[in-house]
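Novice: My questions are about this predicted structure, shown below with the sequence.
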Amino acid sequence: MSTQLHDALIAWRTLLGDEAVEQAPEHLKSAQTATFESQNEVLAILTPRLTAHIPPCLRIAQQHRVPLYPISQGKNWGLGSRVPTSKQAVILDLSHLNQIIEWDETLATITVEPGVTFQQVHDFLKKHQSRHFLAVIGGSPDASLIGNALERGDAIGPYGERQEVSSIREIVLANGEVIHPGFGHFGDNDIDGLYRWGLGPSCEGLFSQSNFGVVTKMTFWLMPKPRFLQLFFCELADLDQLEQTLARAQTLLLEEIIPRNCINFWNIYKLLARKQQLPLELLDTGQVLRWEDLPGQAPWYASGALYCHHAAHAKLMRELVEDALAPTTQSLFFFDQDSHPQLLENNPFLGIPSDENVRSTYWRKRSAPPEEMDPDGDMCGALWLCPMLPFR
């Protein structure tokens, strides 16, 4: 251990207490384990319990020249989990900063600390019988809102572009200075958190997908629950149907008939991996699972949702989607609260978190996914691919 790290650890223990400075080898090994190979090393784990401890934590790191790597819940599975991006670093674990600071039902906003999870917000809104919901991700229900937003993650539904429906309220810089972007630097006011840009140049973008500061407070905008939610599901027989349906979906998105982030295209393997695992006989022999050998299964699928607040609007939107997609698909089904009420009870399109997608990381495991899934600890091999392509 270097003298710099030794002195920093003494200072952190004095500040946070011994129980908040972890150096047990088994905990460090767990923190530097991801769903893919990594050689980067975790030197220690800090777990502050108060936001007020963050500035002095960062000042100590700067004084002793020790790299800090902040995480919130560390559920970034398939994209690095908790592993630092530098060769060696001390993890600043913010999972205990898990307070919902403010909720405004009228303005449809919720303000949280870094450790607040999607499940926590869902439970909170349900308890208070809110008319709104928070757009959720396809990952763990126990993932962090702020972590998802700062990594520029997306979500399910019209509010899926997280960066467009959130506002950074408080940042601690590397020297311990606390800044408030937007209108926050004017002190207490009613606009802070509602209009993210403030006045003049905006610095918010500097703090997403970066390590320039520790975000300790963010506001997220909530979506009103639709009176009429309609889900649709398409089977696509071949690549020709996929190409034609993609072209028509682009038009529906541009014309805002289907809202943004409200249509998905999956192949059969992605669909199966959410529900089951690769058959053991194929795993043992190394054979490929061919969709042609799966009776009654199409190679490609599309699914989506329509959000409406009036019956006439819902009827028209359904007709427009049906007219556009029915000619290019093998089959097209619609579901709503009247025809399939059970499908809407736990639906991510209504902000209800689900771990179904996490199951797909166990596709090649010999044992079934446990009730509490941990792809890192269960040694699942997974690397999420997040391509960006022009929609044409």
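Specialist: Yep, that arrived.
Novice: hey, let's count contacts and neighbours off CA atoms from now on
Specialist: OK.
Novice: Quick check: Ile168 is in a helix.
Specialist: No. Applying DSSP: H, G, I helix; E, B strand; the rest coil, one finds Ile168 to be strand, outside a helix.
Novice: hang on, isn't it packed against Lys217?
Specialist: Yes. Using C-alpha atoms under 8 Å, Ile168 is in contact with Lys217, at 6.4 Å.
Novice: If you count surrounding residues, which of these two has more?
Specialist: Taking other C-alpha atoms under 10 Å, Ile168 and Lys217 do not tie; Ile168 has more neighbours (29 against 22).
Novice: ok now do the more buried one, which residues does it touch?
Specialist: Each residue near Ile168 by C-alpha atoms under 8 Å, 6 or more residues apart in numbering is listed here: 180-181, 193, 196, 204, 215, 217-219.
Novice: ok, second structure coming up, stack it against the first:
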Amino acid sequence: MSKTAEDNLEQAIAAWIKAIGEEHVLFDDQIISLYSRNTLPKGTSPAAIVKPGSVDDVSSILKIAERQRIRVYPFSCGKNWGYGDACAVESGQVLIDLGRMNRILEVNTTLAYAVIEPGVTQQQLYEYLQKNQFPLWLDCTGAGPDASIVGNALERGFGHTPYGDHFLTSCGMEVVLADGRVLSTGFGHYRNSQSANVYKWGIGPYLDGLFTQSNLGVVTKLGIWLLPEPECFNAFFFTVSEEKDIHSVIEVLRPLKMQGILNSLVHVGNDLRIISSFYRYPWEETKGVVPLPDSIRKSFRKRSNFGAWNVSGGIFGTKKQVAYCRKRIKRATGNVARIQFIGNKKLSLSKKIVKIFNYTGKANGLAKMLRSLEELIKLMKGVPTRAFLFGTLWRAKKILNADSLDPLENNVGLMWLSPILPMTGTAALDLMEIVNPIFFQYKFEPLVTISLITERAMVAVISISFDKENSVETEKASQCYDTLFYALMNAGYNPYRTGIQSMNKLAYGSNIFWDVVNDIKIALDPHQIISKGRYQPINHE
């Protein structure tokens, strides 16, 4: 950092302390180290951290940053596992930690929506709805109770229910621009608007999308739609025995999605994804050999009754609607697999049966599977859980904090690639033909979940799990990521989101799109104050 830059930073810090309080401006080495942690092979370090408590604080922070030409990087709660966590794209930026802005501003039970700040977590909103006995469900992700709802929506993340597309079910933003102005989108910019959180589009150009996966402003408030508690809910599960059976699975499920029989998200996890949810890598059994030998992989599958692919989803509606959908789904999947439907009564009965068998010591595997199903059903019903963070520990050789599943507390190595595919069985097979040899080449296990997120598209979340304590393995993980990223791009399977280490790669194979994005950036933030490099490829191919 040059002398001028150091002076500017010192002046900015002094101004921020005056604006938001000394206790909310952090720059000692210990705090810097804490905020530099992430699951990627290599992270970035901030110059300082500021923690606003209100939209006025954010506005003041940005005005000071622009005046002193200090680059800042906002985040909601920093639980962006596998994509960079709370780290900026470049070192030396000042992090804006929005975690203090955690107010639930409104819950409208008649129209089933909430208005929240970026620091509101999944657990916080869930508990608020429960405490007030509001008959509303939120849509959860598997990122854990402490993950931000707003943060996931702005990354266009997804969950499990009919409201599983989190950006689609958001409505109305408050955004602070780089010059400190506060923008309300949709109808929110009109005085006394009655429709700001019920009608997404407003009038004129639709701006909300500009502030998702971007660096054009800081979102300080978001409206989200909540699912009215359904009269009836059933989960369903089925497995298939061969990897090639993914073709049949997708071909069976697509018509059900397009006809509205399946109106929620359906997740299809391969055996390795499910194995990693229950177990860590068997280092002793494999004598340190990687990747996981096929014989041991098959043994895991057999002992726990997993399939090569494992399908889960939910049915939401009235009793008659659920009964009708069950019938249609059962008929459609009959030639592919034996499907199981589970409601509250069946789950309760299964737990009692397992408890009885446990006295004989013969139900350990079944009990573990049942606990996992119970946690998955919780997610489908809007109940946050930490259970699925266990999968991030797959390749970790030693657990640093046995009391925590937080990937950062255990120095976990994890990267995610998330390509979008057309919803065809051919595309699913093609994906695995690309993924498998690359993972084998670099000696990793392809942990894959294919999620049917719309009626026509699916996303494959592919994990590269590695031991960060092993420098050789960490370097191989980076090489594996890069090789797979470009292989998927060349095949036309582009990512729906990406990590801080691959923002520049987004220009690969593109044309004018990112130039237009950059033009908008220059118009709104000419001095590149907010999140420089985030969804802003610098080096075109």
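Specialist: Received it, and whenever you're ready, just let me know what you need. Keep in mind that this is a model prediction, so the values were computed, not measured.
Novice: Can I get the contacts of Ile168 of the first structure in a markdown table including secondary structure and distance to Asn76 of the first structure?
Specialist: Shown next, in a markdown table, are those (DSSP: H, G, I helix; E, B strand; the rest coil; distance: C-alpha to C-alpha, whole Å):
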| residue | secondary structure | distance to Asn76 of the first structure |
| --- | --- | --- |
| His180 | coil | 26 |
| Pro181 | coil | 26 |
| Gly193 | coil | 26 |
| Arg196 | coil | 25 |
| Glu204 | helix | 21 |
| Val215 | strand | 17 |
| Lys217 | strand | 19 |
| Met218 | strand | 19 |
| Thr219 | strand | 21 |
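Novice: ok, those residues vs Gln39 of the first structure, which is closest?
Specialist: Nearest to Gln39 of the first structure out of the contacts of Ile168 of the first structure is Val215 (C-alpha to C-alpha; 26.8 Å).
Novice: And the counterpart of Phe335 of the first structure in the second structure, how far from Ala487 of the second structure?
Specialist: Using TM-score structural alignment, the equivalent of Phe335 of the first structure in the second structure is Ile342. Using C-alpha to C-alpha, to the nearest Å, Ile342 of the second structure is found at 39 Å from Ala487 of the second structure.
Novice: And for Glu242 of the second structure?
Specialist: Using C-alpha to C-alpha, Glu242 of the second structure is found at 24 Å from Ala487 of the second structure.
Novice: of the two, who's got more company?
Specialist: Between Glu242 of the second structure and Ala487, counting by other C-alpha under 10 Å, Ala487 is the more crowded of the two (17 against 11).
Novice: ok, the match of Phe335 of the first structure touching Ser312?
Specialist: No. Look at Ile342 of the second structure against Ser312 with C-alpha under 8 Å: they stay out of range, at 10.8 Å.
Novice: okay, and the common contacts of the two?
Specialist: Contact criterion C-alpha under 8 Å, 6+ apart; residues shared by Ile342 of the second structure and Ser312: 235-236.
Novice: Which one's more surrounded, these two?
Specialist: Between Ile342 of the second structure and Ser312, counting by other C-alpha under 10 Å, Ser312 is the more crowded of the two (23 against 18).
Novice: what lines up against the more buried one once you look at the first structure?
Specialist: Alignment note (TM-score structural alignment): Ser312 of the second structure maps to Ser303 of the first structure.
Novice: what helix or strand is its match on?
Specialist: Using DSSP states H and E, the element containing Ser303 of the first structure is strand 300-308.
Novice: Measure how far that strand is from the centre of its chain, please.
Specialist: Remark: strand 300-308 of the first structure is offset 20 Å from the chain centroid, using C-alpha atoms, centre = their mean, to the nearest Å.
Novice: Who are the packing partners of it?
Specialist: Strand 300-308 of the first structure is packed against strand 228-236, strand 263-267, helix 311-325, with contacts defined by 3 or more C-alpha pairs under 8 Å, 6 or more residues apart in numbering; DSSP states H and E.
Novice: Just give me the mean distance for that strand relative to the second structure.
Specialist: Once the two are superposed, strand 300-308 of the first structure sits an average of 1.1 Å from its aligned residues in the second structure (mean C-alpha distance after the TM-score superposition for the first structure).
Novice: got the contact list for that strand?
Specialist: Strand 300-308 of the first structure has contacts (C-alpha under 8 Å, 6+ apart) with 157, 226-238, 242, 257-259, 262-268, 314, 317-318, 349.
Novice: Selecting buried members of these in ChimeraX, what would you type?
Specialist: Per 16 or more other C-alpha atoms under 10 Å, the buried members of these correspond to this ChimeraX selection:
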select :157,226,228,229,230,231,232,233,234,235,236,237,242,257,258,259,262,263,265,268,314,317,318,349
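Novice: need the contact list for Val336 of the second structure.
Specialist: Residues near Val336 of the second structure by C-alpha under 8 Å, 6+ apart: 240, 248-249.
Novice: That one should be in a helix, yeah?
Specialist: No. The assignment for Val336 of the second structure, made by three-state DSSP, is coil rather than a helix.
Novice: what are the ranges of the strands in the stretch 301-450 of the second structure?
Specialist: For the stretch 301-450 of the second structure, applying DSSP state E, counting those that start in this stretch gives strands covering 309-317, 340-342, 413-417, 420-422, 447-452.
Novice: quick one, which of those strands is nearest to Leu62 of the second structure?
Specialist: Distance to Leu62 of the second structure, taken as C-alpha to C-alpha, is lowest for strand 413-417 among these, at 30.9 Å.
Novice: mean deviation of the closest one from the first structure?
Specialist: Mean for strand 413-417 of the second structure is 1.0 Å (mean C-alpha distance after the TM-score superposition for the first structure).
Novice: Which neighbouring elements make contact with that strand?
Specialist: strand 457-466, helix 471-490.
Novice: Show where it falls in the first structure, residue numbers please.
Specialist: With TM-score structural alignment applied, strand 413-417 of the second structure matches the range 381-385 in the first structure.
Novice: And the matching stretch, how far out from the chain middle?
Specialist: Per C-alpha atoms, centre = their mean, the displacement of stretch 381-385 of the first structure from the mean C-alpha position of its chain is 15 Å.
Novice: Okay, buried residues for that stretch please.
Specialist: Here stretch 381-385 of the first structure shows 381-382 as buried, counting by 16+ other C-alpha under 10 Å.
Novice: now stretch 369-379 of the second structure
Specialist: If you call a residue buried by 16+ other C-alpha under 10 Å, then stretch 369-379 of the second structure has these buried ones: 369-370, 372-377, 379.
Novice: Where does stretch 177-197 of the first structure end up in the second structure?
Specialist: Alignment note (TM-score structural alignment): stretch 177-197 of the first structure is matched to residues 181-201 of the second structure.
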